[in-house]
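J.: Here is a sequence together with a model predicted from it:
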Amino acid sequence: MTTEVNDTQTVLKCYHCGDICADDSIKSEDMYFCCEGCKIVYEVLNNNNLCTYYDLNSHPGNDQKGKAQGKNYDYLDSDEIRSKIVEFSTEQITRVTFFIPGMHCSSCIWLLEQLHKFEPSILESRVNFMAKTLSVRFSNNIKLSQVVTLLDSIGYQPRLSLDELEKKESAFKDKSLIYKIGISGFAFGNIMMLSFPEYLSIDVSSTDLKFLFNALIILLSLPVLVYCSSDYFKSAFKSIKQRFINIDVPLTLGIIALYGQSVYEIAAGHGAGYMDSFAGLIFFLLLGKIFQNKTYEFFSFERNYKSYFPISVAVLKDGDEIYTPLSQLKQGDKVVIRNNEIIPADAYLLTGDANIDYSFVTGESDPVQKNPGEKLFAGGKQTGGLITIEVMNEVSQSYLNRLWNNYLLTGSNETGYTHLSNVISKYFTIVILIIGAASFLFWLPQGIQKAITVFSAVLIVACPCALALSTPFTLGNALRLLGRNNFYMKNALLIETLSKIDTIVFDKTGTLTQTGAADITFEGKPLTTLETGIIKSMFRNSLHPLSKLVHSALNNAGYVVIDSFRETAGKGIECRYEGIEIRAGNSEFTGAGELSTVTQAEFTNSTGSRIWLKFGDTLRGYFTVTSKLRANLDELFGKLKNEYDIYLLSGDSEKEKIRFEKNFGEGRMFFNQKPETKKIFIENLKNEKKRVMMIGDGLNDSGAISSADIGVSVTDDLMSFTPASDVILKSDGLKNLSGYLKFAKSSVNVIKFSFVVSTIYNLIGLTVAVTGNLSPLFAAVLMPLSSITVIAIATVGTIFANKRRGLEL
């Protein structure tokens, strides 16, 4: 039971939301509630052993008074409406994202991510607190309406608007801030005009004008107090209610002190008070707030999808495959999807045997077979032969971005500097309140007016916002600039990790070698026209760099319809044609090492990658692929060797060693590596306390990429990246790798500098305020100005670092 005792009576507070109870009639066990809704929510939580919710914050629940209980959501189960809401659905699993406006604290996050304890059919629920969204993945044992009913029953009713769903993006934009700026600016200007007699020392005390002017000033100030500053009062009230003091608490006290002092002086006839300072304070605070919001929106990681994924997909146009950027993909386009390629948008299957792995979406690797005409969802990965799809909807950047960020998500969402700024902000407010109270007591003997002025100035000028903003704004701008330079990172928090890298591991094929240029020869029994067509059709199904090179070399051959296709990572590919199994790959996969028809001397005659070819039980020969190295590698490694430990891991034989020895040196190159041994190598480096970056093509080295501190997937043209990667790097940007790493370090230095500037500002501002030399109005100008200064430092600092490292703006 929650009670508060005052001089006359005991006040009952609702155990769930903290509001005052009208009486003690609504009760469960020894808990009192303000309404039946709050009681129902408590009982639901209690019955599911989830009352830890109340331990995280005091009275964390949303007020349920006036909310309809037992609302019917059955309409959500109609196929037409359901298709507009869900993001992904198979016969077994559905995924949907809701906008939850009632989400407001850490207890909300904890509870919403425990939905599986209410309903076992809910497999996962994940919160994006900044966007106030909840992504829910549930089995189809329950209906969509039941999921929404559950959310409503615990006090988190989703906002469902079919008009907004049609627009495919959240349209919950609040224009009240603009209105508040307009009203406070209007009041500020007019109060200043009415205060001219005071400014000019004109005596109007003997006229009726003084009463009129003062009445108008108070009238103009009321909407500023009640409406324009309401967000600060609400935030402070919620903070105190949760037994936590945020930055709006001292700000609110300063506003109340300034307004109260002004009303007192006007009512007592001592003067016009500080209503101009009060209105100006609110106006400048709101102006700074909207500037911060606009700037943060600009730097937000939810970037326009035109800059998302520096890769393309193969669109069929007049029978030819034309590589088209995702931003230009349109409804109705026919797209060719190969083995291990991600489906970029919701689509219908036209041709081919689709075996779709939705682990990128659901987290579970359980391929689903699809037939022509059936719907395929964005984010699925084809595992098998080539398929053709028809795009239903344009690419949704925010959806792909959300999938990428959630894939294999572990650990904290805070960097070291983010955590530091949060800790400072937490204790900063308490320190400021103590300083403000001490300043008030110190100046009180000089008069209540002076004491209140100093108290207000101290509470207003001090602000941890600059500290809190320096990290997200710097990293956000750095993320944007890296994206412009073909280094596309999963999220901004990884930039700090990038700055600490000391070891870089390279894959060879498709990373250091070009995927579109090579010398290719075939040794063995000549192939017939039909056999060449079979081989070309088989290689067409694979995204592996060597497969694409061999496929391109067979440009004079036609295609045939093969019966099946399978690719084994790190080994090779196989298909069947009229009952005959055809294999292409390494000697182990094809059995070449066991056959005496090819001598050891022949095996070591040439350099390059060797792809053995086997029809049935007969080894027919091998392709030798000598890939050309990417440009500027000597320059790249010349920059890296002095600052980083670099290694080469390759699945090829040691024949390739001579090509890379000058760049890596002895003992730094490892050949005949399988995908699992690459992963173990990375893990061993990390066990030695190394900060490791793994750079590969994302196909045979996805395990190593996911194990590294920073995993980089290098791509040329196709959507062949691994979802486990942290970075997608356009291949022609590889030469700038040293610049990217130095830029990340420079960005962290910008954060450090911003911290210093913010600290100096607060020390100087507080010193001037405490000594009584700072007016509340000027403090109101300085407060947002400090945040704007930090934003400017973050922007200019990262742009300068970007230019200094030779990158594009």
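T.: Received it, and whenever you're ready, just let me know what you need.

J.: hey, let's count contacts and neighbours off CA atoms from now on
T.: OK.

J.: Heading C-terminal from the host helix or strand of Pro197, find the next helix or strand.
T.: Here Pro197, judged by DSSP states H and E, is contained in helix 196-199. Of the helices and strands lying after helix 196-199 in sequence (DSSP H and E), the nearest is helix 209-223.

J.: Show me what that next one packs onto, helices and strands only.
T.: helix 176-194, helix 275-299 (3 or more Cα pairs under 8 Å, 6 or more residues apart in numbering; DSSP states H and E).

J.: What are the contacting residues of the first one?
T.: Surrounding helix 176-194, the residues in contact under the criterion Cα atoms under 8 Å, 6 or more residues apart in numbering are 213, 217, 220-221, 223-224, 227-228, 275-276, 279-280, 282-283, 286-287, 290.

J.: can you do 10 Å?
T.: 195, 198-199, 209-210, 212-214, 216-225, 227-231, 272, 274-287, 289-290 (Cα atoms under 10 Å, 6 or more residues apart in numbering).

J.: Next: stretch 590-605.
T.: The contact list for stretch 590-605, computed with Cα under 10 Å, 6+ apart, reads 523-524, 571-574, 582-588, 610-615, 617-622, 653-655.

J.: let's go with 6 Å and repeat that
T.: For stretch 590-605, contacts defined as Cα atoms under 6 Å, 6 or more residues apart in numbering pick out Ser587.

J.: Endpoint to endpoint, stretch 496-506 covers what distance?
T.: 21 Å (Cα to Cα, to the nearest Å).

J.: center of this protein - which residue?
T.: Asn491 (5.0 Å; Cα atoms, centre = their mean).

J.: Not counting residues beside it along the chain, what's closest to that one?
T.: What sits nearest to Asn491 in space, not counting adjacent residues and going by Cα to Cα, 6 or more residues apart in numbering, is Phe301, at 6.8 Å.

J.: Wait, Ile520 touches Val625, no?
T.: Yes - contact criterion Cα atoms under 6 Å: Ile520 and Val625 qualify, at 4.7 Å.

J.: What's the separation between Val147 and Leu115?
T.: Taking Cα to Cα, one finds Val147 at 9 Å from Leu115.

J.: of these two, who's got more company?
T.: Remark: of Val147 and Leu115, Leu115 carries more neighbours, 22 against 19, as counted by other Cα atoms under 10 Å.

J.: Structure two is appended below for comparative analysis:
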Amino acid sequence: MIASTCFHCGSDCGKTIINFDQKTFCCNGCKTVYEIFSSNDLSCYYDLQSAPGAIPKEIEGKYNYLDNPDIIERLVEFEDENIQIITLYIPHIHCSSCIWVLENLHKLQPTITSSQVNFPKKTVRITFNKEQISLKEVVTLLSTIGYEPYISLEDYSTGTTTINRSLIYKLGIAGFAFGNVMFLSFPEYFEVSEYWLEQYKHVFRWLMFAFSLPVVFYAAQDYFISAYKGLRSKLLNIDVPIALGILVLFIRSTTEIVFDLGTGFFDSLTGLVFFLLLGKFFQQKTYSFLSFERDYKSYFPIAVTRITKTDQQKRKEENIKVYDIKQGDRLLIRNEELVPVDCILIEGNAQIDYSFVTGESESVGKQSGDKLFAGGRQLAGAIEIEALKSVEQSYLTQLWSNDIFNKDKSTSFTNLTDTISKYFTIAILCIAAVSTTFWLFTDPTKAINVFTAVLIIACPCALALARPFALGNILRIFGKSKFYLKNADVIEQLAQTDTIIFDKTGTITTNKKSNIEYQGLQLTPEEESLLKNTLRASNHPLSRSLYDILDEHNIITLDDYQEHIGKGIKGKSAQNTIKIGSSGFVGNTKDSEALNTSVHISTNNKYKGQYIFHNQYRKGIKEVFNTLSKTYNLSILSGDNEGEKQYLEQLLPKKTKLFFNQKPQDKLNYIEILQQHQHKVIMVGDGLNDAGALAQSDVGIAVSENVNVFSPACDAILDASQFEKVTTYLGISKKAIKIIKSSFVLSFLYNIIGLYFAVTGQLSPIVAAILMPLSSISIIIYVTVLTNILSRRLKPIK
């Protein structure tokens, strides 16, 4: 590590270097964490990975709401007389060092009994003695060492969730039964006729019957329930012929062993259910550590600090739940906290970032008396506000009052398998009826065998397995390539779309960097030094961005520094003064026509020029849009102004439609109009302002710099680093559907061969036992191999 790099967090120390124990630190917080680890014999934390820590944030008073018993009760997952257990989400978990230190919390605090990290979910489950340490102290300890938990209003509203493991249990039972039944069937497969088989074959058959009971009445129950609900709703879904096939297999097999007619089809029965459940498990094994269903509760704090005055006119601060905020309450909002309600700014310097709600990329300065809206994030220290409304009445909450957030997309979508199964079921029932009628007049002794054989051999196991295994494999492949889908239906919906709409800020642009261009008179070295040192004292996002690109200069002490909220900053050193900010603030007499974000500079009352901030567009954006324009209708809906319009018109294909100054409701309405004209729409966005549009679209894709945090409700989450693969993902989705359709053709061929034996009365147990598993396994292999070949198009992007 170089001398100017912080030993704890790896950040550049710049000119502010703190030396301790022959190591360098960027701030006292990092130095304190190092001291804590060293004094508690945890210094090997740094041996696992270089600079693994995070810069601790100011936490004084931040977690006072965890003194509230009602809040504690809703957050903890277990509590008895002495013990409390809580699972906390820690966004900063990122490496082996994080796991090690979090699982050794007991060395820092002996009253913590145990702590277990779930790395994919970025959570830590902590067990502690509540008589000796409080939940607030546990959370404060985590924040002190750089692992601040993220606790939101959603945690309070929903409490802990339970995991449904029934599918795993059913799969295990079906697999166990299938293996044993196959083993017991081997002697009859090979027609062994020794004495011991003749003596024990009845035992073997009744054992197979016993193994089939839990498979039929427990493992396969979901198919019977689904078929019943489908018939009750007058729908022939894929589960109707499956349930019918399972039922006929079981009844015929039971009849055969009861009347000693044969060994039955228990092997086929248990194998069918096992493979069906395996396909369902493969398809449903999605990304439990990601949240595809989020609303404003996912981002809001649980509690806020209310300021009141006692009888002696002394200030009193108390923590209340956000749902208890009433009109007229005076609230304290700390740095980096969200404004929970619509309010009036009473005191303090407000610099509000509304990108979370509106999509507007730049923060805005507010003065005392200005109105603030819920969802804005305060960026410039603590402020005091007066609530105008309760949480439920605020602007942000009203975004969720739209009926679109109550719509379940799955109810309006019929997948390919269900579409085909309707006609397949009718055809099989007709074939069974006609062939049975024929044999009733030709050879009545074969009629019942033909009827059951048709239903058994035509049971659409291969048809039912093709889609879940193909799409399940695509889900896995996309996940490895950092494109996470809510479920398999999303792949099929992606393949059907014809229109794609993109948000601009944070979606096709990156929040991590921007292009800054200087226009004006050249600054002297003295002026550049004064500019750099004046920017050093400002916490405004534009100031920080501009500060980072300027050359290094020696630190000088300013004789005067003033910050005018919403206008700019002023610095003075010796005889030189500098103003940095808006055009009017620095004294620019010429009107600036640029719509781009600009920071103007004047020194000694002489206007020098401006730094113009251009959005940094994602890598490959031009190629992505040019490729998509050949197949899709493209639009951009942005909450920003038209500052980038001319540039986008040059960058993107000519037929791309551009709309600016779009409010959240405007985006939702635009998509709804397209859908009324029979278009299938993909919405690609990133912020809370896109939540309505993502919900209204046929497929909503949230682009995220960090897939584990701050993504609105959506159908898919795309890691921002993989944006240029969008065209590949869509192409693979369409080809995956073609693979499924071709597997259906293969499945129908199997059914035709099997039906020939069944209708002609030639179906024997050995044929059924071989043909049914063979068709299922071959379909699984077919779709898996083809989808894996398809995935080779997804080459890693560095």
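T.: Great, that's in hand. Nothing here was measured: the structure is a model prediction, and the numbers come from that model.

J.: TM-score for this pair?
T.: Superposed pair, TM-score by TM-score structural alignment, normalised by the length of structure 2: 0.53. Supporting alignment: 543 aligned residues with a Cα RMSD of 5.8 Å.

J.: The residue nearest to the centre of structure 1 - that's part of a helix, no?
T.: No - using DSSP: H, G, I helix; E, B strand; the rest coil, the assignment for Asn491 of structure 1 is coil, not a helix.

J.: Tell me which stretches of the stretch 301-450 of structure 2 form strands.
T.: 303-309, 315-321, 330-333, 343-347, 350-353, 364-366, 371-372, 377-378, 383-387 (DSSP state E, counting those that start in this stretch).

J.: Asp686 of structure 2 is nearest to which of those?
T.: strand 350-353 (15.2 Å; Cα to Cα).

J.: and that closest one, how far from the chain's centre?
T.: 27 Å (Cα atoms, centre = their mean, to the nearest Å).

J.: Just list what that strand packs against, helices and strands only.
T.: strand 364-366, strand 377-378 (3 or more Cα pairs under 6 Å, 6 or more residues apart in numbering; DSSP states H and E).

J.: closest one to Phe748 of structure 2 among those strands?
T.: Short answer: strand 377-378, nearest of those by Cα to Cα, at 58.4 Å.

J.: Could you measure from Glu137 of structure 2 over to Ser143 of structure 2?
T.: Between Glu137 of structure 2 and Ser143 of structure 2 the computed distance is 10 Å (Cα to Cα).

J.: Which of those two has more residues huddled nearby?
T.: Under the criterion of other Cα under 10 Å, the comparison of Glu137 of structure 2 against Ser143 puts Ser143 first, with 19 against 15.

J.: about what we covered before: and Ile520 and Val625 of structure 1? which has more neighbours close in?
T.: Neighbour count, other Cα under 10 Å: between Ile520 of structure 1 and Val625, Val625 has more, with 22 against 17.

J.: in what helix or strand does the more buried one lie?
T.: strand 618-629.

J.: what does Lys657 of structure 1 give?
T.: helix 657-664.

J.: Show me which positions of that helix end up buried.
T.: Lys657, Phe660, Asn663, Phe664 (16 or more other Cα atoms under 10 Å).

J.: So what does the third one match up with in structure 2?
T.: Under the alignment (TM-score structural alignment), Asn663 of structure 1 pairs with Leu651 in structure 2.

J.: Which residue, other than its chain neighbours, is closest to that match?
T.: Nearest one to Leu651 of structure 2, counting by Cα to Cα, 6+ apart, is Lys622 at 6.2 Å.

J.: ok so, going back, can you give me how far the strand holding Val625 of structure 1 is from the chain middle?
T.: 43 Å.

J.: Stretch 497-504 of structure 2 now?
T.: Worked out by Cα atoms, centre = their mean, stretch 497-504 of structure 2 lies 19 Å from the chain centre.

J.: That one: end-to-end distance?
T.: Where stretch 497-504 of structure 2 begins and where it ends lie 20 Å apart, using Cα to Cα.

J.: ditto for stretch 631-639 of structure 2
T.: 26 Å.

J.: thinking again about what came up before, can you turn the buried part of the contacts of helix 176-194 of structure 1 into a PyMOL selection?
T.: Selection of the buried residues among those in PyMOL, burial being defined by 16+ other Cα under 10 Å:
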select buried, resi 195+210+213+214+217+218+220+221+223+224+225+228+229+272+274+275+276+277+278+279+280+281+282+283+284+285+286+287+289
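
J.: about what we covered before: just name the most buried of the helices and strands packed on strand 350-353 of structure 2.
T.: Highest mean neighbour count among these (mean count of other Cα atoms under 10 Å): strand 377-378, with a mean of 24.

J.: For it, name the packing helices and strands.
T.: So strand 377-378 of structure 2, by 3+ Cα pairs under 6 Å, 6+ apart, packs with strand 350-353.

J.: Where in structure 1 does the strand it packs on align, residue-wise?
T.: For strand 350-353 of structure 2, there is no aligned range in structure 1, judged by TM-score structural alignment.

J.: Return the distance of the residue nearest to Val748 of structure 1 when sequence neighbours are not counted relative to Thr474 of structure 1.
T.: Spatially, and ignoring its direct neighbours in sequence, Val748 of structure 1 is nearest to Glu496 (6.6 Å; Cα to Cα, 6+ apart). Glu496 of structure 1 sits 11 Å away from Thr474 of structure 1 when distances are taken as Cα to Cα.
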